[in-house]
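In: Below are the sequence and a predicted model; questions follow.
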Amino acid sequence: MNRLRTRLIGAASLAALALPGLARAQQDAGTPAAAFVNPETVARPTFRATRTNAPIVVDGRLDEAAWKTAPLLTDFVQQLPRTGYPSKFRTEVRVLYDATNLYVSSINHDPEPSRAITVGLERDFVSSNSDIFGLVLDTFLDRRNSFLFLVNPKGAVRDEQTFNDSRTIVEAWDGISRVKTTQQDSSWTVEMVIPLRTLRFDASRDPQNWGINFIRRVRRVNETSYWAPLERQYRLHRMSKAGTVEGLTGLKQGRNLQVKPYVLGGNSQGAQVPNSSLGNRSDIGGDIKYGVTPSLTLDLTYNTDFSQVEVDQQVVNLTRFGILFPERREFFIENSGVFTFGDVQERNYRMGADLRDFTLFNSRQIGLTPDGLPLPIAGGGRLTGRVGKWEVGALNMQTQHGAGSAPAENFGVARLRRNVFGNSDVGIVAANRQATDGSGAYNRTYGVDANIRLLGNLIVNTYLAGSRADTSAADGTAGRLSVGYRGRLWNTSAMYKRVSDDFNPGIGFVNRRGFQQAYGTAGIHARPTLRGIQELNPYVEVDLYHDLDGTPQSHQLRGGFDIAFQPDGELKLEVNDWADRLDRAFSPFPGRSIPVGSYRWRNAKASYTSTQRFPVYGTITAETGEFYNGTNNVLGGSVTWRPRSDFNVEATFQHNDVSLLSGAFAADLVGLRMKYSWSTTLFGSAFVQYNTQTRSRVTNARVAWRWAPLSDVFVVYTERQNTLTNVRNERSVALKVTRMLAF
């Protein structure tokens, strides 16, 4: 094992010495050196806003005279494949505005526009696989938070809300916009209007400036370019690197009042369905959104229902730690970045921990059982936004008595964060979970944190958190200090983390307690002038866990080598050395256990992701080696077939062939998903999964029709079956209609 570790470290060191020269040799002989700009040092672009009093008809034709009065924004710069060089595909952007709307147009030149790739017509399509034009808006010019809109050639829209300079992305945010695309002989055109009531900004400032950037992607050649240039590790919503639109005057937000009622009818049966939800049911409820100030929003919800939300995806978990499933419910996802506290992960940094390890606020604790089944929510409210220099968030929710012994509970969270040193921040948080059935049970957590960016690419993340509950005599604590650097070439970080035995965030999630963790990694991202190679990334990682008294607990030593091909596709190779001390036995599979003891094993893993430019693409992963006191050979992957822009099928599989002293077993997970879009406002999806580890089969089918702005009709069918006992845990069908009323 020591020989293997020495070879890995030696190989990475040699690569670190040799590859910087290749990275510096990237200027292509056929391109003049003067054409290259350094995205890290070039000045951020600006333009003057143009106001229009003439009506703009959103039809994708750009035949209004007002468009010719707006400045032409072009000269996009590649991020991929040749970072810093002019885009080969010209993009012409113009921006107009009036008192109540922002208008954006883009002529996307392409000698073969019919070859532009569109992966779906549904809202929030998978943008990474598609040709796109997009923009991002930082309406408070704080260089941290944004609203994002992406459009594909068929006119489908993906919108997001982002926080903390790309650290937190809220994909479920929905904004009102109208978009029309058209195709010409040598281009495709986007024309869109974004009502200002969709955004949040300080209308009392006049004039005002906003942060802004634009993206263009030509997927078949994997060219991604930006108006304000970005290095490869950044995304469009890196607002500290964005440009600026200046001179916006006379903007009006309206009343900033939105009312969204719903009506629901359905039927639920099954062994795990709460008694209150069994049989036929009908219900009403709704949400209210009100702009208390231009920068502070109040959200209220009554008789909250999430029947339209897709059910959790099944996973195979052979570890002894829990898994954090993602939040999918719209009310909790929107503005969720305000409440983020825990093991924050900086994009494209390897940091040794992320929010799946610890988050102090996990909204899935509210209104859901540990198995993901719904508990009734009476209602609640959320206040988010800015007060002066402070970013604030407050949430209060009340649940009702649910299935089994789940009591009625009140959940409260308060968050304050202040920007310092430009795009850094410090903050505090407090959370309370209180039973309201008279038992007096409670859990309270609190914390302070700081996320500091220095010299552009050097980051420091730290927090100190504590918890207290009525059932514990001792206070629990958790703390972390992480430092990382990611530049054009180097990617390195180190972390120390400590979590006490009694730390228990009642409205959060922590997957491990009673340990100290030391983590370190070093790697490079070289860009050699090798045919067919876009980037080489060798790296090493050391992850050590000890008891609180310093006794070794477990470790993972990893050596990896990632190869990004040109124009796309990726190969990842890694070898691992593992160790784990078990103080109590655990069962990775029903009827199979690993006894108390100390274990050490090694394995190797390889995965390849093919180019996504073709109608059939996918990922294949193979892993082989030891596993505790036995072996585990893994084969998994996915295959997607996209014959048309409005239809695709994805098959996924994972096979674990495990042999232990207690016996052999196969842990398998297979799934099939289909999506079909009749238009950009009417689409359906269905998936089925079978998991041999949990002995379960899950089926979920949905049809969604957006019949008016932010107003939907949903038809949803869900079934969960125990394949061992053949007991149906749930079978439900629901029809839900919502209507957005904006004032």
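Out: All right, it came through fine.
In: drop to CA atoms for contacts and neighbour counts, all remaining ones
Out: Fine.
In: and the top helix by length along the chain, which residues are buried?
Out: Criterion DSSP state H: the longest helix present in the chain is helix 2-24. Neighbour-count burial for helix 2-24 flags 5, 8-9, 12-13, 15-16, 19-20, 23 (criterion: 16 or more other C-alpha atoms under 10 Å).
In: what's the answer for stretch 390-410, then?
Out: Residues 390-403, 407-410 are the ones in stretch 390-410 that count as buried (16+ other C-alpha under 10 Å).
In: Repeat that for stretch 245-257.
Out: Across stretch 245-257, burial judged by 16+ other C-alpha under 10 Å covers 245-249, 251-253, 256-257.
In: One more: stretch 185-192?
Out: Buried residues in stretch 185-192, counting neighbours by 16+ other C-alpha under 10 Å, are found at 187-192.
In: what's next to it, contact-wise?
Out: Stretch 185-192 is touched from outside by 58-62, 103-113, 133, 151, 153, 155, 177-183, with contacts defined as C-alpha atoms under 8 Å, 6 or more residues apart in numbering.
In: So which of those residues are in strands?
Out: 103-109, 133, 151, 178-183 (DSSP state E).
In: Tell me the one among those nearest to residue 429.
Out: residue 151 (36.5 Å; C-alpha to C-alpha).
In: Tell me the secondary structure of residue 438, please.
Out: Of the three states, residue 438 takes coil under DSSP: H, G, I helix; E, B strand; the rest coil.
In: Neighbours of it, how many?
Out: 9 (other C-alpha atoms under 10 Å).
In: want to throw the buried residues of stretch 185-192 into JSON lines with distance to residue 383 and secondary structure?
Out: Formatted as JSON lines, those follow (distance: C-alpha to C-alpha, whole Å; DSSP: H, G, I helix; E, B strand; the rest coil):
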{"residue": "187", "distance to residue 383": "44", "secondary structure": "strand"}
{"residue": "188", "distance to residue 383": "41", "secondary structure": "strand"}
{"residue": "189", "distance to residue 383": "39", "secondary structure": "strand"}
{"residue": "190", "distance to residue 383": "35", "secondary structure": "strand"}
{"residue": "191", "distance to residue 383": "34", "secondary structure": "strand"}
{"residue": "192", "distance to residue 383": "30", "secondary structure": "strand"}
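In: and residue 608, that's in a strand?
Out: Yes. Residue 608 sits within a strand when classified using three-state DSSP.
In: ok, for it, nearest residue in space, not its chain neighbours?
Out: In this structure, residue 608 finds its nearest non-sequential neighbour in residue 571, 4.5 Å apart by C-alpha to C-alpha, 6 or more residues apart in numbering.
In: also this one, for the comparison:
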Amino acid sequence: MTKIRCLFVVLTLLACLVSTAQRKSLQAISVTENITVDGILDEEIWKTAPIGSDFVMFAPDNGKLVDETKKTNVQVVYNDDAVYIAATMYDNEPQKILKEVTQRDLFGTSEHFGVFINGYNDGQQDFRFFVSAANVQMDCVFTDQQGEDYTWDAIWESNVKITDFGWVAELKIPYAWLRFSEYPVQTWGINFYREFRRDRQQYTWNFIDAKIANESMQSGYLEGIQYIEPPTRLFFIPYSSFYYEDTARGAEQKFKIGMDIKYGISDAFTLDAILVPDFGQTRFDNVILNLGPFEQQFNENRPFFTEGTELFNKGNLLYTRRIGGTPSTYPVTGDNETVTEYPSAINLINAVKVSGRTKKGLGIGVLNAITERTSAVVLDTVSGIRRKVEVEPMANYNVLVVDQRFNQNSSVSLVNTNVTRGGSYRDANVSAAVFDLNTKKNTYNASGNFKYSYINELGNNPDYDGFSAALSLGETSGKFRYRVAGSYVSKDYDNNDLGINFLTNYHTLEAYGSYRILNPTKRFNTFTFYTEWYSEFQNTTGRMQQGTLNMYVNSTSRKNHYFGYGVNIRPFKTYDFYESLTEGRFVELPENYRGWVYFSSNYNYKFALDIQPALTLTSEKDRLNFEFFISPRYRVSNRVMLIYSYDYLYNKNNRGRIAFDGDDIIFARRDRDTHTHTIESKFAINNRMTVNLLARYYWSYAKNLAYEELQPNGKLAPSDYNQYLNVNFNSWNVDLSYSWWFAPGSQLSFLYRNNALSDKRNLGYIDKNLGDNFTDLFRGDLNNVFSVSIRYFLDYNNVKGWF
């Protein structure tokens, strides 16, 4: 019996080695009969199509073969228009299959099936299509450098059926949404994915070794597709929108009509254009009380600037909120003049982008946008005369990226961004060379960049230029991984016309190391320990701006609860050269020590909880920060979800620049309290129709306790400055939306938006009562917006048949 057991173990290990070392192959066969995508595999072709099986676990027990009770069989057939995938998925407890209904691209608490397709079979880029057991679709573009980009949306069909043995998924993916060569005989890279959500287990058909960073290179092969031609990829998305806005200034109605166009220039390149842009239904910005020296950075919510931007993010030179953002100048006013109207944004006239990649790995991206001339209004308070002052001319924003991939896992890129403004306004140009190199086995990585900026002021100010450079070397595979890196940024490096950059005139040195388990232990499904030393020095003086040792752990328990904890230690005094807003002046910062803990319970449970407390202490005993975040969530049913979040931040004896008094730089020693309440709820009528609520109340105040004067040595000394400069800031936003995907790629949406903002400064007294602040907010300028928008997707290949 012992010998038999030993033989069985040996054979099992050999089976694992064979299954995980080789790239599998699946044969696709041509079909002429009509296939109805209904989740019922009753067509004759499914009885004879070859089957792919023997899935291998990706996480948490990397490399483990699938249990027979959870086996998955996949089949692929094709015709002149599309590729069809059928997945028969077994489950010994089908009544427990999780199937939460969510919006598109949200996985939620559901079982999932996915297919990863690389038409060039070059290990560089996958088009990934997922469907849940509730028939909710998710799709993305995946690269190892950028990960999964779910802003990309394709138009494809799917259907699922829950059965007495598990569930079935059927997919139809038109060729128009894939990229492949024009060879008569095709070999694609392909992998299939299945997630057992209730066990938090992920399986793939072709084994993906977690010790190797590159996932795309570990796909299998799809063979047998022959003599197909890429269709004409021309899509029109006309839209019309109506807005009714009611504010303290009165009511206003607006009607918009426009169109988005997508055109496949070739099998590799796509043109996207928006005519008469409409972003009125994008998510609101989470505005905060910003008392620091830098602007607040906002997320990009406009679909045109989020979809398919993998190429344009090379080098991190693009911050698309600059396009259509606030004006670059402010009116110069004379005696008795004040600015009464200053635009918060600049209208976008149109935008175009062309992007794609050839079969030899050459990626090219071009983005161009034009914004309109914008003016502010200045009032003479004595004469009552108003005049318009141009604060932004017509401007052209342009991005060019050329990216060459090679060896299936490396790339070299050239990037250029340019802003050209009409008239006597500054123009800006930034160029960069970027590289990301990996060894053949994806064991070691070398990456870095060199960037050069040139600013043409076109006025009395002189032109200037600057540069930055960075280099990183590291090991990227196995249980132990490490990285060492350094960078240098010159004083006059400036990419802020089309990018965003807060710091200049410094250099850095850093080292990073990590350890992770690749298979579960008795206590953990996953466990990773990170440690990093980061140091930053000002170029001119050599003083340390940052010197931090970070250590933290991320882990999941055997019951799939997440635990994270760590410490951030700054054991030296450092120097801030930016808070004073004065060149050559700095403020000394004390040593500090921060610790935090994060817990997130398994979202499979109806009730789940996220919680994170954090505490920061400094060498100045009267100075500390306390943070507390808690977010309970309750899944009422597969269709209804409620999430509440509360984020609290208390800064005791925070120091910050507050004013200039002649040549003196005045700092305040202040207490800050910040409360953020957020409510999210979802009601999914079905997988195409949802009602969503998002509400956020933000309240932050700063009470100045004493004023101090910045000394030449960076220390702060008591000051007799006695102005009342307390701040009380309140912000409220609520979005109630209804969305119906009534046809493929076509959407009808209604949105009610209510928002208000109160920013009170120079106060002698702050009301710290929550109810009073919340009530007072609605006595101000409350905005109410109702809008309805309809977008219809038209495929040229279908439209031409109408005529």
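Out: On my side now, so go ahead. All figures in this text were calculated on a predicted structure; none of them were measured in a lab.
In: State the pair within the ones in strands among the contacts of stretch 185-192 of structure 1 that is farthest apart.
Out: 109 and 178 (21.9 Å).
In: Just the buried ones among the contacts of stretch 185-192 of structure 1, please.
Out: For these, buried by 16+ other C-alpha under 10 Å: 58-62, 103-110, 113, 133, 151, 153, 155, 177-183.
In: sorry, back to before: just the residues contacting whatever helix or strand comes next after the longest helix of structure 1, thanks.
Out: From helix 2-24 of structure 1 onward toward the C-terminus, using DSSP states H and E, the following helix or strand is strand 46-48. With C-alpha under 8 Å, 6+ apart as the contact definition, strand 46-48 of structure 1 has outside contacts at 71, 243-247.
In: at 10 Å instead, please
Out: 70-73, 95, 209, 211-213, 227-228, 242-248 (C-alpha atoms under 10 Å, 6 or more residues apart in numbering).
In: In structure 2, which residues correspond to that strand?
Out: Structural correspondence for strand 46-48 of structure 1: residues 25-27 of structure 2, per TM-score structural alignment.
In: just stretch 79-86 of structure 1 next, same as before
Out: Residue span in structure 2 matched to stretch 79-86 of structure 1, by TM-score structural alignment: 58-65.
In: residue in structure 1 matching residue 114 of structure 2?
Out: Matched across to structure 1, residue 114 of structure 2 falls on residue 134, judged by TM-score structural alignment.
In: same question but for residue 194 of structure 2, I mixed them up
Out: Match for residue 194 of structure 2 (TM-score structural alignment): residue 216.
In: swap in residue 93 of structure 2?
Out: Under the alignment (TM-score structural alignment), residue 93 of structure 2 pairs with residue 112 of structure 1.
In: For its match, give me its contacts.
Out: By C-alpha under 10 Å, 6+ apart, the residues touching residue 112 of structure 1 are 184-188.
In: Quick check: it vs residue 186 of structure 1, distance?
Out: Per C-alpha to C-alpha, to the nearest Å, residue 112 of structure 1 is found 6 Å from residue 186 of structure 1.
In: ok, back up a step: might one say that the match of residue 114 of structure 2 is in contact with residue 156?
Out: No. Under the criterion of C-alpha atoms under 10 Å, residue 134 of structure 1 makes no contact with residue 156, lying 11.4 Å away.
In: Which residues are in contact with each of the two?
Out: By C-alpha under 10 Å, 6+ apart, the residues touching both residue 134 of structure 1 and residue 156 are residue 150.
In: quick one: buried residues of the match of strand 46-48 of structure 1?
Out: Applying 16+ other C-alpha under 10 Å to stretch 25-27 of structure 2 flags 25-27 as buried.
In: Name all residues that make contact with the residue nearest to residue 608 of structure 1.
Out: By C-alpha under 10 Å, 6+ apart, residue 571 of structure 1 lies in contact with 536, 561-565, 606-610, 619-621.
In: Can I have the buried ones of these as a PyMOL selection?
Out: Selection of the buried residues among these in PyMOL, burial being defined by 16+ other C-alpha under 10 Å:
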select buried, resi 536+561+562+563+564+565+606+607+608+609+610+619+620+621
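In: one step back: looking at the buried residues of stretch 245-257 of structure 1, which are in strands?
Out: Short answer: the buried residues of stretch 245-257 of structure 1 in strands (DSSP E) are 245-248, 257.
In: Now tabulate the residues you listed in CSV and tack on distance to residue 593 of structure 1.
Out: Below are these laid out as CSV (distance: C-alpha to C-alpha, whole Å):
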residue, distance to residue 593 of structure 1
245, 62
246, 64
247, 67
248, 66
257, 56
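In: Could you double-check that residue 349 of structure 2 lies in contact with residue 273?
Out: No. Between residue 349 of structure 2 and residue 273 there is no contact under C-alpha under 10 Å: 11.3 Å.
In: mind listing the strands in the stretch 51-200 of structure 1 by residue range?
Out: Along the stretch 51-200 of structure 1, counting by DSSP state E, counting those that start in this stretch, strands occupy 77-80, 91-97, 101-109, 132-138, 146-151, 157-163, 168-170, 178-183, 187-195.
In: With distance to residue 662 of structure 1 as extra columns, can I get the ones you listed in CSV?
Out: Below are those laid out as CSV (distance: least, C-alpha to C-alpha, whole Å):
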stretch, distance to residue 662 of structure 1
strand 77-80, 50
strand 91-97, 62
strand 101-109, 61
strand 132-138, 53
strand 146-151, 52
strand 157-163, 48
strand 168-170, 43
strand 178-183, 60
strand 187-195, 61
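In: nearest to residue 494 of structure 1, of those strands?
Out: Closest approach to residue 494 of structure 1 among those is made by strand 168-170 (21.2 Å; C-alpha to C-alpha).
In: can you tell me the mean distance of that closest one from structure 2 after alignment?
Out: Superposed on structure 2, strand 168-170 of structure 1 shows a mean distance of 3.2 Å to its aligned residues (mean C-alpha distance after the TM-score superposition for structure 1).
In: still on that earlier bit, would you format the contacts of residue 571 of structure 1 as TSV with distance to residue 38 of structure 1 included?
Out: Converted to TSV, these look like this (distance: C-alpha to C-alpha, whole Å):
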residue	distance to residue 38 of structure 1
536	20
561	26
562	24
563	23
564	21
565	22
606	34
607	32
608	31
609	29
610	30
619	33
620	36
621	36
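In: which one among the contacts of residue 571 of structure 1 gets closest to residue 287 of structure 1?
Out: Looking across these and measuring by C-alpha to C-alpha, the closest to residue 287 of structure 1 is residue 619, at 40.5 Å.
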